[in-house]
Structure formats: structure tokens, C-alpha cells
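S.K.: this one's sequence-less:
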């Protein structure tokens, strides 16, 4: 190992090969602080050619590679196992914005760019990069693409895959595929780009990407509505889709307990209503005409929603600061639940039309087998993605409750499968859900995935133990 590490130092500089246990800690520990892997070293190349040089050395010495961006993932996808035999290949130094083409509505960025940095650079050129996540201040675009991240604007703009036109990739052989084309039409064979997006670094390492940009909206309107049930939320969603069309950007479902936890742990954020309701929805539209036009559209829809009692109450943000407060109610749910204690997370997707039935039947199953569990249900109902998190009963210690994690996961995921859904909507599979995947993917699907993995990474050095 000494020869391997020395040759890594020779390739990228001694200061960029970390082996001290103190230096490694932050890279080896997952975001929720619930698991720490062990790495042989953390290697921090500064260019695509240096990434290729390190991967070539890893192939030569049979050292596995765990690519890492901002390390904000939730499925143990960006940290190694406990063996200490892999390197963590951090891409944070690949953080240049290489080019922007305003006329083509594209931007070429390196994998280590922070998502918020990309958003701000696009904004400075009067363009919008619409991918938006709670972790956008720390997550990197390489990680977003590797996990095919979603976020709050998928309803209008799609997942990370839909927002990327081309990628640059270092393959498992240490070759560089220069696929940075800003083309919206390129029908020249297999779509290699889509193989690497969402592959969580198991097929190769994304080092740069060409991203889609959009004209900045002329106006944004944000509203918060109180509802009696998920069925009402579905009815409102259908109304909003028909009325707003492509202007509908965000449709977020929030359960009562979710809002209660935010109010408990973030009391400075004002609540929108004087009384509590069973469910809420955060709706946002983006309009290319004017503030007046957007406001009129929003008011018409809310009037229609309140008239047949689809919604019980509604508020429209009167300023940017009010819109920010409404968004904080949504974005602080995960932090509030973490402050409340440990919980069991589920990132699921099902057809939007089945969400009310899923919430009902999954809740009944939890009441039957895990009575008293608190379901913190919220998420992107507009695209069928729910974060269905389970906190323990108030009188049960966290660690005792976490012993039931496997049983609760199976219960929830079986219900998801019943409604023809997915056990991972936007977080990926990583190591956390790898064994669960076998229960819900068909043998044909799994064999096809294994065949692709074997063809592109025959030595199994690219993020081993993740997905498959």
C-alpha cells in the first residue's frame, strides 16, 4: 500500500492524499452520523486528468474507489465499508464553471461545483438552473447526477437526468469519455449519458456535465393551503394542473405532525393559520408574463379550491419574506424531526393518484404492528414522491425503536410495491437499500443491471457494494 499511496502523491501532490485519521473522519462519516466507514486514504484530485491517473493506479493495484461529492447522501452511497481497503475519491476540487452558453441555454460545470453556486451563476446571467434541494448549499452537482436527484421543482423541470445534456466520465479503466455535448437531439446509438446518471458511481466517475438552463420567470407566486385529507390534496392537485398548466412548479404535501414538529423546534417561523388542519399543501407557480398575471392566476385557482371545499383555508405570500417563511415550514421538516430524535426514513414514489390510498393502508398497517408510531409524511406529491418517515412513540426510546427498522422498512416497502411504486424516488440505493432492492426488482432487471456493471467495471472497483 505504501507504493500505491506514494504514486498517488506523485500524481496529484502530497497534500491532496490524506491518511491521518483525524483528516479522514469527515469523509468517512455519513451525513446523519449513524455510520462511519473506513478508508485507506482520501484522495483529492484537482482535474479530470488527475482523476483518470488515480483510477488507473487503482486498477493497477486493485484498489476500489468510492467517489464522493458533498457527502450529503442518505443511503450510505458515498462512504466506504469498514474494511479500510478502498480510497475515497473526493471531487470537491473539481469546482470550476467551465462555460455558459446563454443562447443555447446551457452551462458546463465540473462535478465538485456546489449546487447553489451553479444556481447563482446561472442567475447572474439571467438564467435559471431549476434543480433545488434542501442541501443545495453543500451538495455537489456530481453527487446530484450520480443519484439522479429530484427536489422541489421536478413537477415542472424533471429530475437531474432531465436537466443534463452531456457528461464527462472517467471510466473504470481510467479512460476519459468526453461526452460534453450541449445537444437536445443526438440519436447516434446507446445513450451512455443515462447509464452514468443515477448509477451512484458504480460504473464510472462523472467529472463534468452540460446542464440545461431556462429563462428566469418574470414572477413567482407561493401559496399555502389547509386541507382535510390526502384525497383533498389529490383533488386540489388535479385542479391546479388543469388551471396552471406548465406554470405549476411545486406541489408539496405536508402532514399535520410535520408542521407541528417544525413549530416545536423552530418557533420563530410563523404558522400560516390560527388553527391546525390534518394536511397542508405548498403550491408555487412560475409565470413568464408578469406579477399581476401570476397573482390573478393564483387567486382564481384558490377561489375555485375554496368554493367546493377542496381546501379549508389558504394564504398567498404577499412578499418574498413571506414566501421564504412558507418555504421554511417545508424545508425544516427533516431538521425538526432529527431534533425530535431518531427516525426511520423512507424515500418512496407511487403514482400520485394512489397517494391517498397508500397513506391510509400504510398507516393502518403501522397502527396494527407498531402502535403509537408517529408518521411524518411530507414531500413532492406533484411527482408522486413522498418522504414517509416514522418516529417512535413518545414513550419509546430511539434505540429500542430502531431495532424494528428492518420490519418497518419491509412493511412500508411492501405497501409501496402493492401500489406499483419504487422504494427509492430520489435518494438512490447505496448500501442502505441494496438488500431491499432484491425483494422488489425482478430477476430480469437485476441480471441486466449486473451485466452492465460487469461490462463497464469487470474488476468491481467502482463503488463496490452499492446498488448491487
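M.R.: Perfect, thanks for sending it. For clarity, every value in this text was computed on a predicted model and none was experimentally measured.

S.K.: contacts and neighbour counts: CA atoms only from here.
M.R.: OK.

S.K.: could you measure the most centrally placed residue in the chain against residue 106, distance?
M.R.: Central residue of the chain (C-alpha atoms, centre = their mean): residue 149, 3.8 Å from the mean position. According to C-alpha to C-alpha, to the nearest Å, residue 149 stands 19 Å off from residue 106.

S.K.: Next: residue 402.
M.R.: As judged by C-alpha to C-alpha, residue 402 and residue 106 stand 45 Å apart.

S.K.: out of these two, which sits in the busier spot?
M.R.: Neighbour tally, residue 402 and residue 106, criterion other C-alpha atoms under 10 Å: the higher count belongs to residue 106, 25 against 16.

S.K.: coming back round to it: I'd guess the residue nearest to the centre of the chain is in a helix, am I close?
M.R.: No - under DSSP: H, G, I helix; E, B strand; the rest coil, residue 149 falls outside any helix and is assigned coil.

S.K.: Which strand or helix spans residue 330?
M.R.: For residue 330, the element it lies in under DSSP states H and E is helix 320-331.

S.K.: Now that helix: buried residues?
M.R.: 322, 323, 325, 326, 327, 328, 329, 330, 331 (16 or more other C-alpha atoms under 10 Å).

S.K.: what's the answer for stretch 279-288, then?
M.R.: For stretch 279-288, burial by neighbour count (16+ other C-alpha under 10 Å) applies to 279, 280, 281, 282, 283, 284, 285, 286, 287.

S.K.: got it, and stretch 224-237?
M.R.: 224-234, 236-237.

S.K.: what's the span of it, first residue to last?
M.R.: End residues of stretch 224-237 are separated by 13 Å (C-alpha to C-alpha).

S.K.: Name the residues that touch that stretch?
M.R.: Residues outside stretch 224-237 that contact it (C-alpha atoms under 8 Å, 6 or more residues apart in numbering): 251, 253, 272, 277-283, 305, 310-316, 326, 352-353, 355-356, 359, 382.

S.K.: Quick check: residue 134 is in a strand.
M.R.: No - under three-state DSSP, residue 134 sits outside any strand and is assigned coil.

S.K.: what about residue 184, neighbour count?
M.R.: By the criterion of other C-alpha under 10 Å, residue 184 has 11 neighbours.

S.K.: another one to put next to it:
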């Protein structure tokens, strides 16, 4: 008997595949990493996931879990050794329960995020996690990386949107922690330990998520600024003016808007010309009438315009116009891809240090790599910037990316020096794994290693991800 044969007996031949049958699953979204596996399996439920884990444990075979394969750090890509089993959770896609009195929804890890949003809406509720990849990413992956997205400012990351979990442990046991409680002070918070662990501590198979009442109205605007400091000041101003109604504050630079106009000419631009240095897409939502919310929105923006704290404003006048503005924001990655590969970074700093970070990092990179192009955008409301650096005009992307490590060191060192993080919402995976020893203290890394060993003593859950190799410590 072999592991492959035993897996077929366990799940059925149709749900156990070879590497050749799942080639598209053996590389990451950007095709930076490629792997190989003993088998790829598609269990139907939590019991089958647990049985797979127990069987792999008997063979001492590592397990890599994959959802929608939309991650950016290679966390869901197996290594090239061909020793691991790829665990695909797409069959765990049931909505188990909706409780509108408790405002919760229990869903399986393979549920597509957009399907969860739509199901909540059909029940008259809002599940606010929103990402550009929501049509293909899964809840399990969202929780594994503690996904952020466009509404973190108001609702928080995936961790804040989750009340309970169901998890298969490294021993193949099942922790049934699908509590819908908002208050439960009985011991250690295992939920928060597993969320963001990228499949290295346990396999999330289901979650109980928070729901919210659907807003009665939304107002959206595109705002222009001559200086980044004006955008930061305007964020504080809108927080005071709109309070909890402020849902999103998405920043993008003038070069980002120009890139969109160049690479996606069919996309509707908010202004006739791109003449300002910075722009923001802001949105408020609430339970008052549409007329009252719109009146408040227009009053605040008009005052800001007349006081010259903003350079220009476009307020969406229809649902279609709102969708067009959001389409611009969500198309930035595609526009960059059409321009060519670039050095991407997902950093966070305190909002009060955003201006300093951008000005300092821009200057350092121009000194060391004259002519590089900066495409900076992100979630200003929570200090998360996607700070991307492209090759100078006339230089190929391939030649420029030979300097990727040096460019990233400038970006990450500056963020770290300003009290920031080298990963805000994309996780660590394998791409940033060895950077952990540079930016995390020895005490932090030791604690993480001890937790990993306690929960996965044989190191079979997603090896080679998140934590640096011990010899690097």
C-alpha cells in the first residue's frame, strides 16, 4: 500500500489527484513559486479533513492547505520536493447557519467570500470583508492571512469579524469552537492564535462570522489633494465629521491614476485631467435616510473644498458611478501587471507617520535607483500602504527586479524604523519568511517557535512558511 492508494480508499479515487492533474494549483498567483506533491486531495467535510491529517501523520508527510490560491506570499504553494500533500478545501463550501438575532453566520472554509457576502445580503445583513479578489478567494484563506481589505477602517480585519472557529489540529483532532459569543473569557484565545497563522498551526475548516445590519444609504466621493499631508489631515477631519459612518478611505497617488488611464483607457476617470499629487476614494454608510446622509456628506465636502483643505471633489451621483470609482481602485493591480513586474510591498505604519514614510522612502530610493517610479496606494484609514516600485523608463522590469532585495530593504527598514510592519494584510508565507529574523526580536521568534512546536510537534503543517529556519535565528 502507498499513501496515494490509502488516500483514494479514504476519499474516493475521483478526489485524489496527482501533480500532473493539478498543475495550476502548484504555483502561486504571480507564478513566483512552483511546487510538486505526492497527491492533491479534496475532502468533502471536516471529518474527512481530520482523517487525511491522521493518515499523513502516519506516513510523516507534510500538508499544505489551499483555498482560492489568491495569496501573494506563496503561503499556499508546496515546495519542490514532492513530499507533501496538497489539501484543497473547495468542497467545504456550505453555509451551515445564519442567526439574524445574534447577527452571525457559520460557514465552511471553502466558501467563496463573495458568496458569503451575497448570502448575508439575502438575509438582510452585511458581511463587510471586501477584497479585490472576493470573487475567488475563500473564507479559509481570508482567516489564514487575517485579511484586511477596504472596510477595515470601520469593521476591522478578518480577526475582528470572527467569533468562533472549527479547526483540525496537527494530530487530526477537531476543535469545535464555533461559538457565536461576543463575550467568553474562559482561558486562552485559541481563535486569535489560529487566525493569521497561514495553516502552520492547524487547519481552519469552518468559522462563525459577525454580521451587521445592511446600511440604508451609502455616499461615495473621489477627492484630490496637492500634498499627502492634506490627505492625512482630511482623514482626521472626516473621522470627526462622520464618526462611525466613515467606512472607507482609500489612498492612491497621481501616478497610480495616470497608470490606470494609460493601461486601462476604458475605465472611467473621475476628473478630466490628472493634475494633483494624491487622491482618495472615501465612502460613508449609515442607517439614516439617503437624503440625510447625502446632505451631511455634501456639506462636509463642500466645507473642505471652500477651506482649500482639498483640491477637488467628485461625488458619485448614482450606483453606477459609485461602482466605476471602486472599479478604478480595484483595477490598480491589473494596471501594474500590464505595465510590467514591479517591487511590491505591503507595509503599515502609524497614520501619523505615513507622510514621513513616503517622503523618506521615495527620497532614499531615488538616490539609490534614480528614475524609479512610485505607485503608492492603499488603505490610509488603517495605515496600510501598498508601496510599489517600478523600473525607470527605458529599463526592463527584469533588469530592475535584479535589485528587488535592495529596494525592499529600503522600504522595510524605513517602515520598521517608524514603528511599522513589513506585512499589513498579505501575510508572510515563504516570501517574507527569512525577513522575520531581521524585524522581529529574538524573544518574539522564540515564543512563536515554541507555539509552533507545541501545536505541530512534527512540523507537518505547511512547513517552510511564516517562521524563519532555525539556523537563521
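M.R.: On my side now, so go ahead. Just so you know, these numbers come straight off a predicted model, no measurement behind them.

S.K.: TM-score for these two?
M.R.: Overlay of the two chains. TM-score (TM-score structural alignment, normalised by the length of the first structure): 0.99; 466 aligned residues with a C-alpha RMSD of 0.8 Å.

S.K.: circling back to that earlier point, which two in the buried residues of stretch 279-288 of the first structure are spaced the farthest apart?
M.R.: Greatest spatial distance in those: 279 and 287, 26.5 Å, computed using C-alpha to C-alpha.

S.K.: Show me what the residue nearest to the centre of the first structure aligns to in the second structure.
M.R.: Here residue 149 of the first structure is matched to residue 147 in the second structure, going by TM-score structural alignment.

S.K.: Could you pull up the contacting residues of its match?
M.R.: So residue 147 of the second structure contacts 157, 158, 425, 426 (C-alpha under 8 Å, 6+ apart).

S.K.: Closest to residue 377 of the second structure out of the residues you listed?
M.R.: Distance to residue 377 of the second structure, by C-alpha to C-alpha, is smallest for residue 425 among these, at 13.8 Å.

S.K.: Tell me how far the closest one lies from residue 347 of the second structure.
M.R.: To residue 347 of the second structure, residue 425 of the second structure is 8 Å away according to C-alpha to C-alpha.

S.K.: ok so residue 389 of the first structure is a strand residue?
M.R.: Yes - when three-state DSSP is applied, residue 389 of the first structure is found to be in a strand.

S.K.: Contact partners for the nearest residue to it once chain neighbours are set aside?
M.R.: Spatial nearest neighbour of residue 389 of the first structure, chain neighbours left out: residue 345 (4.4 Å); criterion: C-alpha to C-alpha, 6 or more residues apart in numbering. By C-alpha under 8 Å, 6+ apart, the residues touching residue 345 of the first structure are 387, 388, 389, 390.

S.K.: Packing partners of the helix holding residue 330 of the first structure?
M.R.: strand 219-227, helix 256-265, strand 279-287 (3 or more C-alpha pairs under 8 Å, 6 or more residues apart in numbering; DSSP states H and E).

S.K.: What is the burial count for residue 81 of the second structure?
M.R.: 10.

S.K.: Matching it against the first structure, which residue comes up?
M.R.: Under the alignment (TM-score structural alignment), residue 81 of the second structure maps onto residue 83 of the first structure.

S.K.: where do the helices sit along the stretch 251-400 of the second structure?
M.R.: Using DSSP state H, counting those that start in this stretch, the helices found in the stretch 251-400 of the second structure span residues 254-263, 290-306, 319-330, 332-339, 354-368, 397-401.

S.K.: Reformat these as JSON lines; add distance to residue 239 of the second structure.
M.R.: As requested, the helices of the stretch 251-400 of the second structure are exported to JSON lines (distance: least, C-alpha to C-alpha, whole Å):
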{"stretch": "helix 254-263", "distance to residue 239 of the second structure": "24"}
{"stretch": "helix 290-306", "distance to residue 239 of the second structure": "11"}
{"stretch": "helix 319-330", "distance to residue 239 of the second structure": "20"}
{"stretch": "helix 332-339", "distance to residue 239 of the second structure": "26"}
{"stretch": "helix 354-368", "distance to residue 239 of the second structure": "17"}
{"stretch": "helix 397-401", "distance to residue 239 of the second structure": "39"}
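
S.K.: nearest to residue 6 of the second structure, of those helices?
M.R.: Between the helices of the stretch 251-400 of the second structure, helix 332-339 lies closest to residue 6 of the second structure; by C-alpha to C-alpha that is 42.1 Å.

S.K.: List the buried residues in that closest one.
M.R.: In helix 332-339 of the second structure, counting by 16+ other C-alpha under 10 Å, buried: 332, 335, 336, 339.

S.K.: want to throw these into JSON lines with distance to residue 41 of the second structure?
M.R.: Shown next, in JSON lines, are the buried residues of helix 332-339 of the second structure (distance: C-alpha to C-alpha, whole Å):
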{"residue": "332", "distance to residue 41 of the second structure": "34"}
{"residue": "335", "distance to residue 41 of the second structure": "35"}
{"residue": "336", "distance to residue 41 of the second structure": "34"}
{"residue": "339", "distance to residue 41 of the second structure": "37"}
